[in-house]
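In: Show me the folded form of this:
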Amino acid sequence: MKFFRLQDDVYYLNRWYLGDVKDIDNWSLVAGTPQPDAPSDSEVEVYVAGEAMDFTSSEAYGVPIVSARMRNALGNPPGVRFLNARIEGQDESDRYFVLLIESTVECVDESHSEFEQFTVDDPVRPDKAGQFKAFFKLVLDKAKASASGRPIFRLARFDLAIIVNADVKRAIEEARVVGAEIEEV
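Out: All right, here's what the predicted structure looks like:
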């Protein structure tokens, strides 16, 4: 099975850029573990106004925000939840959701990937020592990714990366989702 990294298409012309999800710890949304008392209906700030997107990652934290079209394309895969989200200044009839990915999979092929890791003496995030800081070339161990049984997941030790399988990629493309960039890994 092939796998792909799902990212925000930051080069899409005249697009919006979204800010924080209000009244909730945004890092917990990226980690897939929102607080138990998190509101079930959150508002998302608009950082820069522009064309609405079906898939967007918030500016500071990378929280994925999806439209109803994108949610419908994804279906209800295991390890994924959707939290209602209102976009600041948008028509209430336009439905959006925080894409909450609870599954992480340890499947980076380190021998074929090119990356940088946090170190214990990192001046900003020494608490992330051993975790991936950036990828210059990302290659997955397909056997480990497939064995997870998850069609959508985040990478262990690099929770900013969203990985989807070929079936999810096809569904996104067939739905003609705006704002999703999909690259084979």
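
In: switch to C-alpha atoms for all contacts and neighbour counts from now on
Out: Will do.

In: relative to its centroid, which residue of the protein is most remote?
Out: Here the chain reaches farthest from its C-alpha mean at Asp121, the gap being 28.0 Å by C-alpha atoms, centre = their mean.

In: May I have the secondary structure class of it?
Out: Judged by DSSP: H, G, I helix; E, B strand; the rest coil, the three-state class of Asp121 is coil.

In: Distance of it relative to Asp127?
Out: Going from Asp121 to Asp127 by C-alpha to C-alpha, to the nearest Å gives 9 Å.

In: where exactly do the strands run in this protein?
Out: Under the criterion DSSP state E, the chain contains strands at 3-8, 17-21, 41-48, 55-57, 64-67, 80-87, 96-101, 104-105, 114-117, 132-137, 152-155, 158-165, 180-184.

In: Kindly reformat those strands as CSV and extend each row with distance to Ala31 and mean neighbour count.
Out: Shown next, in CSV, are these (distance: least, C-alpha to C-alpha, whole Å; neighbours: other C-alpha atoms under 10 Å):
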stretch, distance to Ala31, mean neighbour count
strand 3-8, 16, 21
strand 17-21, 14, 21
strand 41-48, 17, 17
strand 55-57, 14, 26
strand 64-67, 11, 24
strand 80-87, 12, 18
strand 96-101, 8, 24
strand 104-105, 9, 22
strand 114-117, 18, 14
strand 132-137, 14, 14
strand 152-155, 9, 25
strand 158-165, 6, 21
strand 180-184, 20, 18
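
In: Alongside the first, I'd like the structure of this one:
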Amino acid sequence: MTADFFEIGLDYNDSTRWYLGQPGTAEGKLLPGTFWNCAPWTDTRPLSVEIKKSGMPATFNHSGHSVYIVATETMSLLRNVIDPQVFQGIPVSIIDHAGDYEILNSLDCVDCVDEQHSEFRRWTAEDGRPERIGDYKMSLFRIDPDRARGHDLFRAKGWEIALICSEKVKRCLENAGVTGIRFKSIVYKE
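Out: Prediction:
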């Protein structure tokens, strides 16, 4: 049986929940795109995020630019289920909210894009983003489950904006009643 993997994304069907902005430093510098490059965060300055749209707090939040802000309780659950060395929890305060949250910074980057079953083109110099040349521009994203085997929470090399989890992590989060996210299967099935 082929292992299944899922892209974690925002639950668009829940219009009652809040929406968080980008994390930033105490000086007000926003950090878009900082937490999807599979690199450890070593800055010790406190980070905060504002509530962009009020509503019911969620335990797993997508705040744009592939940043996930997760309730500390849920992060602790993840640390008990998968190798805590493959991700980092960075404390973040939510302005005008008392709950404990962390930025989920995935450190595991896996070369697993299934090019045969994905639809994509690659960034070129003509796109005006020299730092992205050679990376994928996906319209249909699939991964090769054999190359992803043994990884539970990761990003795909060349398409790092996607946060991917194994069936084990999906079941764990669903059983815990985590709110704010949806899971989309990204393994090609004939």
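
In: Apart from its neighbours in sequence, what residue is nearest the residue nearest the centre of the second structure?
Out: Central residue of the second structure (C-alpha atoms, centre = their mean): Leu163, 3.7 Å from the mean position. With sequence-adjacent residues excluded and distances taken as C-alpha to C-alpha, 6 or more residues apart in numbering, Leu163 of the second structure is closest to Arg155, at 5.1 Å.

In: same question, Phe141 of the second structure
Out: Residue nearest to Phe141 of the second structure in three dimensions, not counting chain neighbours: Ser118, with 5.0 Å by C-alpha to C-alpha, 6+ apart.

In: what do we get in the first structure for that neighbour?
Out: By TM-score structural alignment, Ser118 of the second structure lines up with Ser113 in the first structure.

In: these two touch, right, Phe183 of the second structure and Phe60?
Out: No. Counting by C-alpha atoms under 8 Å, Phe183 of the second structure does not reach Phe60; the two are 12.0 Å apart.

In: Look up how far Glu173 of the first structure lies from the counterpart of Ser54 of the second structure in the first structure.
Out: Mapped onto the first structure by TM-score structural alignment, Ser54 of the second structure lines up with Ala49. Going from Ala49 of the first structure to Glu173 of the first structure by C-alpha to C-alpha gives 25 Å.

In: same thing with Glu183 of the first structure?
Out: Glu183 of the first structure sits at a distance of 12 Å from Glu173 of the first structure (criterion: C-alpha to C-alpha).

In: and if you look at Ile182 of the first structure?
Out: 9 Å.

In: residue contacts, Phe183 of the second structure?
Out: Applying C-alpha atoms under 8 Å, 6 or more residues apart in numbering, we find Phe183 of the second structure in contact with 6-9, 170.

In: Apply 6 Å and report the result again.
Out: Residues in contact with Phe183 of the second structure (C-alpha atoms under 6 Å, 6 or more residues apart in numbering) are 6-8.

In: Skipping its backbone neighbours, what lies nearest it in space?
Out: Nearest to Phe183 of the second structure is Ile8, by C-alpha to C-alpha, 6+ apart, at 5.0 Å.

In: so what corresponds to the one you found in the first structure?
Out: In the first structure, Ile8 of the second structure lands on Leu6 (TM-score structural alignment).

In: Make sure that match is actually in contact with Ile162.
Out: Yes. Leu6 of the first structure is in contact with Ile162 according to C-alpha atoms under 6 Å; the separation is 5.4 Å.

In: Show me what counts as buried in the helix ranked longest in the first structure.
Out: Assignment by DSSP state H gives helix 166-174 as the longest helix of the first structure. For helix 166-174 of the first structure, burial by neighbour count (16 or more other C-alpha atoms under 10 Å) applies to 168-169, 171-172.
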